[in-house]
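J.: missing the sequence, but the structure's below:
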């Protein structure tokens, strides 16, 4: 089939299908560019069903550009808690502050201005401009590249930048005049609901009749994609230091440094263990040695450890496997930890279950803290 006719068929049938079957998503109910921007940042690496309640809560808390620009970062991270990839939230707020200061709180509508904002790459630029402003800009993500690879039988590696550039050019040709908003969302929707990564639902696909990938029997082997490097494993020991005296029923937490992974978020003290360290209860002596040395740098001492649980968390480049231990402050340090006059380093806090809402934690520490408080039979808010 001649390419121009194949393209015309694709665009027409895809739009007809989308207008009948599109999901009712909260950011689709109007073309507010701020809402669309927030949703697109949240949807990076995250499923739609997961994002919806976060989106509602985030917009309720920060309903305007000004509200987000003026909010304390701690509040923004807390609202983002559980979504992961926290640099997204920091970059979003930084870019929103720029929009508030430079553009009077109105999201700009040119490619040059939008793409210059922090954390806004080619896909997000295209999504904001096309969905909010109906500009004929491509918004090419993994869903879109999968659909195009199959329909047009494109065998280029989608992990290569030149393949993305080729796909962006193709989308420009496919966008019908004046229908960029619906078309780009239709492409995303087809990839999310029908042309899925595994077991695509070809028989319900609106453009199946002229799909080159299906005709060639390649619908389940496309797109071509170089496998990403697996995350590096790290063994870690984490500490639940139990308070005494006035701090009984509380645990010690600390704030991470201002730069780097999970910057400025709160966590349990933890330290790297050797790869060949003994796991679980058998690693008690080694864990005590490592943890004691680790937090002694902050003039905090610990008594004997008790193994409690294991926990795991995967980042894009690191996989943490944690053994979690409980302990009390060492006897000589009890006076430091038991009274109201005790002075902790500024980046440490004592918290009880009722205090968790005031601090932003990575998911792995929410799970550990929740398990501890549940085991201790202390009522605590839902995390």
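T.: That came through, no problem. Since the structure is predicted, the reported quantities are computational estimates derived from the model, not experimental observations.
J.: hey, let's count contacts and neighbours off CA atoms from now on
T.: Fine.
J.: now the strands: where do they sit in this structure?
T.: 232-241, 251-255, 266-267, 270-273, 306-314, 318-327, 348-351 (DSSP state E).
J.: Contacts for the third one, please.
T.: Strand 266-267 is contacted from outside by 253-256, 359-362, 365, using Cα atoms under 8 Å, 6 or more residues apart in numbering.
J.: Who wins on neighbours among those?
T.: Counting neighbours by other Cα atoms under 10 Å, the top entry in these is residue 361, with 26 neighbours.
J.: which one is that one nearest to, not counting chain neighbours?
T.: residue 266 (5.0 Å; Cα to Cα, 6 or more residues apart in numbering).
J.: now the strands of the chain in TSV, with distance to residue 35?
T.: Formatted as TSV, those follow (distance: least, Cα to Cα, whole Å):
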stretch	distance to residue 35
strand 232-241	35
strand 251-255	30
strand 266-267	28
strand 270-273	37
strand 306-314	29
strand 318-327	31
strand 348-351	34
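J.: what comes up buried for the longest helix seen in the chain?
T.: Ranked by residue count under DSSP state H, the longest helix found in the chain is helix 3-21. Neighbour-count burial for helix 3-21, counted by 16 or more other Cα atoms under 10 Å, picks out 6-7, 9-12, 14-15, 17-18.
J.: ok, the residue nearest to residue 68 when sequence neighbours are not counted - how many residues close by?
T.: Spatial nearest neighbour of residue 68, chain neighbours left out: residue 62 (5.1 Å); criterion: Cα to Cα, 6+ apart. Here the number of neighbours of residue 62 (other Cα under 10 Å) works out to 18.
J.: Please apply the same query to residue 217.
T.: Burial measure for residue 217: 11 neighbouring residues, criterion other Cα under 10 Å.
J.: Tell me the one of the contacts of strand 266-267 nearest residue 121?
T.: Ranking the contacts of strand 266-267 by separation from residue 121, with Cα to Cα as the measure, puts residue 362 on top at 24.7 Å.
J.: Go ahead and confirm that closest one touches residue 81.
T.: Yes - proximity of residue 362 to residue 81 meets the contact threshold set by Cα atoms under 8 Å, at 6.7 Å.
J.: which ones are touching the nearest residue to residue 82 once chain neighbours are set aside?
T.: Excluding the flanking residues, the one nearest residue 82 by Cα to Cα, 6+ apart is residue 363, at 5.5 Å. Residues near residue 363 by Cα under 8 Å, 6+ apart: 81-82, 84.
J.: Select from these the one having the most neighbours.
T.: Of the contacts of residue 363, with other Cα under 10 Å as the count, residue 81 tops at 21 neighbours.
J.: pretty sure it is touching residue 357, no?
T.: No - between residue 81 and residue 357 there is no contact under Cα under 8 Å: 10.1 Å.
J.: structure B:
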């Protein structure tokens, strides 16, 4: 390696945990931050929407949206969200339905529900001000963990706070060729030790953004651009030619396939009956089509709730993929019947004039496909 003089002296090795016995060479905090910031000043991202009027609220919303979601996808959602909810009080006063409606399409809907819960906690328990003077208080808010709390504090106040999101984990894991899946507690402890060591006291806003940008734009998961990386000469994974090996993947498990049948019950006006999902669990709090395990269950439900309704043959099944399982969905159309009013937790939805309610992604796609077609025919997909 070049620049061996830049490797720290007395504290130049991170002691591995007793299980792994790993040790890794360290750059000094000063050298690491100088290299990163020199790169960030020229190549970093400086014009993202949440970097303007940089408040704790705006940074928080962006950080939650960016969890497991690309920047390009987040930007239009963030801008619509800020237009409707310009501050935490406006968000806290909104209904969950309205929040989830604006979240529809971003996925991982627990993030939206927790965002709404956290806004109410900030208003009710912190007088509408984020507790940026306390990492523990920030991390205690719904949906905010240690790294997100650090990012909010660093980005909104400029005070030193350490982050360790997926991008930062990838950079540090490759730099030190850190063995093991980062989700393992022992590996995560080592990564926090490294992140703590490298985070400087000065220019923390740019440093934390630079770490995220480096992982997102150069130290990418599939195709790292090592030639342009400011740490190429001291990266252990690159020296071994093993960049793509790090970080190690989570041990794989077979992804199960589940099945459900969704009832597409329409009235004479072409409206579709929707039900609100329980607040916890799959698609929690969102509106969707009534779900069943079999046609017999559908028939029993129709006899009770829509006597006289005619069930048609099922439409073609399709698969919706989640992170931990796949769901095969079979739409089952039905029409008519005597539906006397709509119980709480149900509504009639007009695909031609959709309401502002949060919809599960496959349900939104299915309903959108119904709008231009007669309900006697399967929608084209």
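T.: Received it, and whenever you're ready, just let me know what you need. Note that this is a predicted model, so its numbers are computed, not measured.
J.: Just give the TM-score of the two.
T.: Once the chains are laid over each other, their TM-score by TM-score structural alignment, normalised by the length of structure 2 reads 0.86; 351 aligned residues with a Cα RMSD of 2.1 Å.
J.: if we can go back for a sec, map the residue nearest to residue 361 of structure 1 onto structure 2.
T.: In structure 2, residue 266 of structure 1 lines up with residue 287, judged by TM-score structural alignment.
J.: can you check residue 174 of structure 1 too?
T.: Alignment note: residue 174 of structure 1 maps to residue 198 in structure 2; criterion TM-score structural alignment.
J.: just residue 241 of structure 1 next, same as before
T.: If you follow residue 241 of structure 1 across to structure 2 using TM-score structural alignment, you land on residue 265.
J.: what's the closest non-adjacent residue to its match?
T.: Closest to residue 265 of structure 2 by Cα to Cα, 6+ apart is residue 334, at 4.7 Å.
J.: The one you found: how many residues sit nearby?
T.: Burial of residue 334 of structure 2 is recorded as 24 neighbouring residues (other Cα under 10 Å).
J.: Now do the contacts for the counterpart of it in structure 1.
T.: Alignment note (TM-score structural alignment): residue 334 of structure 2 maps to residue 327 of structure 1. Contacts for residue 327 of structure 1 were tallied using Cα under 8 Å, 6+ apart; they are 239-242, 302-306.
J.: Distance check, residue 327 of structure 1 against residue 106 of structure 1.
T.: Remark: distance between residue 327 of structure 1 and residue 106 of structure 1 (Cα to Cα, to the nearest Å) = 52 Å.
J.: All the helices of the stretch 1-150 of structure 2, residue numbers only.
T.: Remark: helices assigned in the stretch 1-150 of structure 2 by DSSP state H, counting those that start in this stretch are 29-43, 56-66, 71-84, 88-93, 96-103, 110-125, 135-139, 146-157.
J.: what's the spacing between the most far-flung residue of structure 2 relative to its centre and residue 265 of structure 2?
T.: Distance from the C-alpha centroid of structure 2, by Cα atoms, centre = their mean, peaks at residue 308 (43.2 Å). Residue 308 of structure 2 is 12 Å from residue 265 of structure 2, where distance means Cα to Cα.
J.: shared neighbours of these two, anything?
T.: Overlap between the contact sets of residue 308 of structure 2 and residue 265, as judged by Cα under 8 Å, 6+ apart, is given by residue 336.
J.: burial of the match of residue 241 of structure 1, as a residue count?
T.: Residue 265 of structure 2 has 25 neighbouring residues, counting by other Cα under 10 Å.
J.: And it, how far from residue 82 of structure 2?
T.: From residue 265 of structure 2 to residue 82 of structure 2 the distance is 36 Å (Cα to Cα).
J.: What's the residue nearest to residue 82 of structure 1 aligned with over in structure 2?
T.: Using TM-score structural alignment as the criterion, residue 363 of structure 1 maps onto residue 361 of structure 2.
J.: how close does residue 206 of structure 2 get to residue 113 of structure 2?
T.: Counting by Cα to Cα, the separation of residue 206 of structure 2 from residue 113 of structure 2 is 30 Å.
J.: repeat for residue 136 of structure 2
T.: 21 Å.
J.: Give me the more crowded residue out of these two.
T.: Using other Cα under 10 Å, the more surrounded residue of residue 136 of structure 2 and residue 113 is residue 113, with 22 against 14.
J.: Would you agree residue 195 of structure 1 is in contact with residue 203?
T.: No - assessed by Cα under 8 Å, residue 195 of structure 1 is found out of contact with residue 203, at 10.4 Å.
J.: Spatially, and excluding backbone neighbours, which residue is closest to residue 218 of structure 2.
T.: Counting by Cα to Cα, 6+ apart, residue 225 is the residue found nearest to residue 218 of structure 2 once chain neighbours are left out, at 4.9 Å.
J.: Show me what that neighbour aligns to in structure 1.
T.: Counting by TM-score structural alignment, residue 225 of structure 2 lines up with residue 201 in structure 1.
J.: Can you get me a residue count around that match?
T.: Number of residues near residue 201 of structure 1 (other Cα under 10 Å) recorded here: 13.
J.: Residue 38 of structure 2 corresponds to which position in structure 1?
T.: Aligning on TM-score structural alignment places residue 38 of structure 2 opposite residue 16 in structure 1.
J.: what do you get for residue 183 of structure 2?
T.: In structure 1, the residue matched to residue 183 of structure 2 (TM-score structural alignment) is residue 159.
J.: State the distance from its match to residue 218 of structure 1.
T.: Taking Cα to Cα as the measure, residue 159 of structure 1 falls 18 Å from residue 218 of structure 1.
J.: ok, now residue 131 of structure 1?
T.: 31 Å.
J.: more crowded one of the two?
T.: Remark: of residue 131 of structure 1 and residue 218, residue 131 carries more neighbours, 26 against 16, as counted by other Cα under 10 Å.
J.: Relative to residue 4 of structure 1, how far out is the more buried one?
T.: From residue 131 of structure 1 to residue 4 of structure 1 the distance is 25 Å (Cα to Cα).
J.: again with residue 233 of structure 1
T.: For residue 233 of structure 1, the distance to residue 4 of structure 1 equals 49 Å [Cα to Cα].
J.: next one: residue 105 of structure 1
T.: According to Cα to Cα, residue 105 of structure 1 and residue 4 of structure 1 sit 42 Å apart.
J.: Residue 161 of structure 1 now?
T.: 25 Å.
J.: Then residue 67 of structure 1?
T.: 47 Å.
J.: residue contacts, the closest residue in space to residue 205 of structure 2 that isn't next to it in sequence?
T.: Once flanking residues are discounted, residue 205 of structure 2 sits nearest to residue 155: 4.9 Å by Cα to Cα, 6+ apart. By Cα under 8 Å, 6+ apart, the residues touching residue 155 of structure 2 are 54, 56, 59, 204-205, 208-209.
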